[in-house]
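Peer 1: I'd like to go over a predicted model; first the sequence, then the structure.
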Amino acid sequence: MERRQFLQSAAGGASMLAMSLLQGKRAVGAEHLAGPHFTPRAKRVIWLFMHGGPSHVDLFDPKPELQKYAGSPLPESFGSVMTRRQVATNPLLGPIRPFRPRGESGIEISDFLPEISTVADDLCVIRSLHGDSVNHPQSVYQMNTGSILMGHPSFGSWLAYGLGTENENMPAFVVLPDPGGGLKGGPSAWGNGFLPALYQGTTMRPGKTPILNLNTPSGISAQRQRSSLDFLNRLNRRHLSRRDFDDELAARMQSYELAFRMQSAAPEAVDLSQETEETLSLYGIDRPETRDYGQRCLLARRLIERGVRIVQVYSGDTNGWDAHEDVDKNHSEYCERTDKPVAALLKDLKRTGLLDDTLVIWCGEFGRMPMSEQGKGRDHNPWGYSGWLAGAGIRGGRTYGATDEIGLRAAEDTVHVNEFHATLLHLMGLNPLELSFPHNGLDERLIGPSHVDVVEGLI
């Protein structure tokens, strides 16, 4: 191919990208993604993200040996361990609260979580997750994007790219941040990375104004606003054609159209007054401790009912579940905020039939060390920790994998974050090896360049 032909071809590809964005279709490079690669178990996802690192050895991973040797130093047989705050030589700290068998399955769950314990038979608890960084931002990025480096597309963006939304009046990927803010690593956790900007997460909140500046100005009719938007669109198309069909500009133009459609759809979706008193009470919205997270969990259910592909619901502000000083104090607060709403979400999805094809994920960016910090706290632990899956055909009432006898490292049927993502994509009907996007001469993937297997044991 001659140089002139190559440049013409490249310009044509850019044009296809921009116009596909304007028409609400998948971008160039994704034209082979006409939908799922195969019949999926899950059609939608609710991801409950516990920011800060919940302690697996105090919530979902009982360790009698840790209790037995509490107060003693880490045995030399465990070798050296990388920690964030040099706690490797500190005494071991036993589980803060008792674990008990729950449900008919007998899964052991901590007394920190009495409400989630009531839905134990719906949970597949993964006790062998592991990642690659002891720091918050890098681990938040890895759990959300597959890489410890900033700038990669989030899991939700990949789903939006691969599957789109089921409702053209709502975005495919919605994020419900903790109102306290302060996510370590920032909004890049739900960013589009090198994917077209159309696929980034849209942040929303409960109440009459789910998105700031979305409402139509007073005195402006829908017809007049539509006419103004059409005129603006014509000018923008001319502007776009003179700027090599820049995809960010195209995505901005598409966002105008989506915002116009959302003006009627979004306020109805977030109107919790449509729910019964029984439902509001189920989620704990009638209690100050659980009101915020309960509202956002209920909003997540309402959004996926209306065709949103994936909703992420964050718990934890700047520090969140980051229990360096006092696990009991920290986890008592955050478990009280989230335990009832999370259990309510599963019960609500189950009674409405939505749990059959909705995948619910619970995890943080890492767990906590078995060694103590400052006497009553725990440091970060990415080497072995817990999360759980429910719904979408996942067989509940069981555990998968294990950490070693004190909860320091994943030891049996280990699940790396990339393998976790591969499995989630598979459950959504997407082949993790085939879901790719051309970027800088490479076919980039959520799971990275290496071959990564789906964890069949979770399915």
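Peer 2: Received, thanks.
Peer 1: Every contact and neighbour count from this point should use C-alpha atoms.
Peer 2: OK.
Peer 1: all helices of the stretch 1-150 of the chain, in order?
Peer 2: 3-22, 56-59, 64-68, 136-145 (DSSP state H, counting those that start in this stretch).
Peer 1: Residue 444 is in what secondary structure piece?
Peer 2: strand 442-445 (DSSP states H and E).
Peer 1: Output the contacting helices and strands for whichever strand or helix holds residue 297.
Peer 2: Assessed by DSSP H and E, residue 297 sits inside helix 291-305. Contacts defined by 3 or more CA pairs under 8 Å, 6 or more residues apart in numbering; DSSP states H and E place helix 291-305 against strand 44-50, helix 247-269, strand 310-315, helix 327-352.
Peer 1: Nearest to residue 418, out of these?
Peer 2: Closest to residue 418 of these is strand 44-50 (CA to CA; 16.3 Å).
Peer 1: Below is structure B, check it against A:
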Amino acid sequence: MLGRCAGGFGAVALSSLLADPVYGKSSSPFAPHKPHYEPRAKNVIFLYMDGGVSQVDSFDPKPRLDKDHGKPFSAKINPTQFDNIGTTFKSPWAFKRYGQCGLTVSDIFPYIGGMADELCVVRSMTSKFSEHNSANFFLHTGFGVQGRPSMGSWMSYGLGTQATDLPGFVVLNGGLVPSGGWDNFGNGFLPASHQATVFKTGKEPLADIQPRESRPGAQEAKLGLLNKLDQGVLDRLGHVDELESAIANYEMAYRMQAAVPELIDIKGETGATRKLYGLEAKYEHTRTFGMQCLMARRLVEKGVRFIELTCPRIGGSDRWDAHGGLLKNHGDNARATDQPIAGLLQDLKSRGMLKDPLVVWSGEFGRTPFAQGSNGRDHNPYGFTIWMAGGGAKPGITY
């Protein structure tokens, strides 16, 4: 019954915003909270490369693969997803050094390579799982099963948000939801107000963001009447998490009616900025992901606490999951994401903003140094690479 009531009374509760326009009351689940220790990072931008990027084809070169290419793989390894050990498989891409730090990066990421001196690269990541769903849950929640709060939900719950008219946890969905689905962004046992709000690509990132009432003052009059019902229900029921979360979410939805159209209106962005993010690129998926990266910067400017970006849907490629056709799979995905990600880092730095958000680039696991079939790689949870930038991460370092 509460589940049915929550939606209705949540809509009713929009009116409480009209009664109290001041944001940041202690009663608001979105109000910013002061932590015990002041962190360097104020926000997180999580660039999620779903499917498993090959570390040996991106940020972790292995010269031995060139030497042993085509030979039986001699090292002893634990079972992989398909447990089919092929021959040693060298990277089809060359590597070169970038920046004063001399970071070695594959030719697949020339734009990101140009930002090498801002990156803190970690080549020693591991996962407990070699299957996509469990590995995605593990990276997002710390557990290999669904139902636990995601890290974005924890940040929203623990720190609140500095945004007054946007939620604390936003997912910019490029077209592909990570394996495991929306539970990767769920609130688990935390109040529902801390689950992710998902923005789609395109001109209407959220459905029904515009009020349906066409008569001037109709919405305000309706909310004024419903406010009495809202207060009556709260007086009778007292503190009920489900109801209060629904109320908070619908109050936020009311605020977002004005905030979201302003957020996606990029007329004020310069031509140089558009070009930096790849919005004028010939490849449509570069433009799609470039818009996501630009939205991430704008969300940080608004004070949103945690922003996750998912990969664009590229025809003929299954995310970064290159069990076969490595050259096309990784080539297409890198082409879509390389320029926009580097543009985001450069834009944040030029605006003096890179110190505030912690930018994290990661997949759920890596890929094997041996071949699966003739031209693919299997899942590899035993060693993969991520990188971070800004937000207190030490730049120009590789671990």
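Peer 2: Happy to help now that I have it. It should be emphasised that the depicted structure is a prediction, and the values quoted were computed from it without experimental measurement.
Peer 1: What's the TM-score once they're superposed?
Peer 2: Overlay of the two chains. TM-score (TM-score structural alignment, normalised by the length of the second structure): 0.88; 375 aligned residues with a CA RMSD of 2.4 Å.
Peer 1: I'd like the helices and strands packed on helix 291-305 of the first structure laid out as CSV, including mean neighbour count and distance to residue 82 of the first structure.
Peer 2: As requested, these are exported to CSV (neighbours: other CA atoms under 10 Å; distance: least, CA to CA, whole Å):
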stretch, mean neighbour count, distance to residue 82 of the first structure
strand 44-50, 24, 23
helix 247-269, 19, 40
strand 310-315, 26, 27
helix 327-352, 19, 20
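Peer 1: Nearest to residue 29 of the first structure among those would be which one?
Peer 2: helix 247-269 (13.1 Å).
Peer 1: The closest one aligns to what range in the second structure?
Peer 2: Counting by TM-score structural alignment, helix 247-269 of the first structure falls onto residues 241-263 of the second structure.
Peer 1: Please say which position in the second structure residue 296 of the first structure maps to.
Peer 2: Residue 296 of the first structure maps onto residue 292 in the second structure, by TM-score structural alignment.
Peer 1: residues contacting its match?
Peer 2: 172, 174, 201, 309 (CA atoms under 8 Å, 6 or more residues apart in numbering).
Peer 1: The third one contacts residue 173, correct?
Peer 2: This means residue 201 of the second structure. Yes - Residue 201 of the second structure is within contact range of residue 173, at 6.6 Å (criterion: CA atoms under 8 Å).
Peer 1: what's the mean distance for the match of helix 247-269 of the first structure versus the first structure?
Peer 2: Taken over the aligned residues, the distance from stretch 241-263 of the second structure to the first structure averages 1.3 Å (mean CA distance after the TM-score superposition for the first structure).
Peer 1: what's that stretch in contact with?
Peer 2: Under CA under 8 Å, 6+ apart, the answer for stretch 241-263 of the second structure is 2-3, 5-7, 9-17, 28-29, 165-167, 191-193, 209-211, 295, 298-299.
Peer 1: Just give me the neighbour total for the closest residue in space to residue 342 of the second structure that isn't next to it in sequence.
Peer 2: Among residues not flanking residue 342 of the second structure along the chain, residue 112 sits closest, at 4.9 Å (CA to CA, 6 or more residues apart in numbering). Applying other CA atoms under 10 Å, we find 23 residues neighbouring residue 112 of the second structure.
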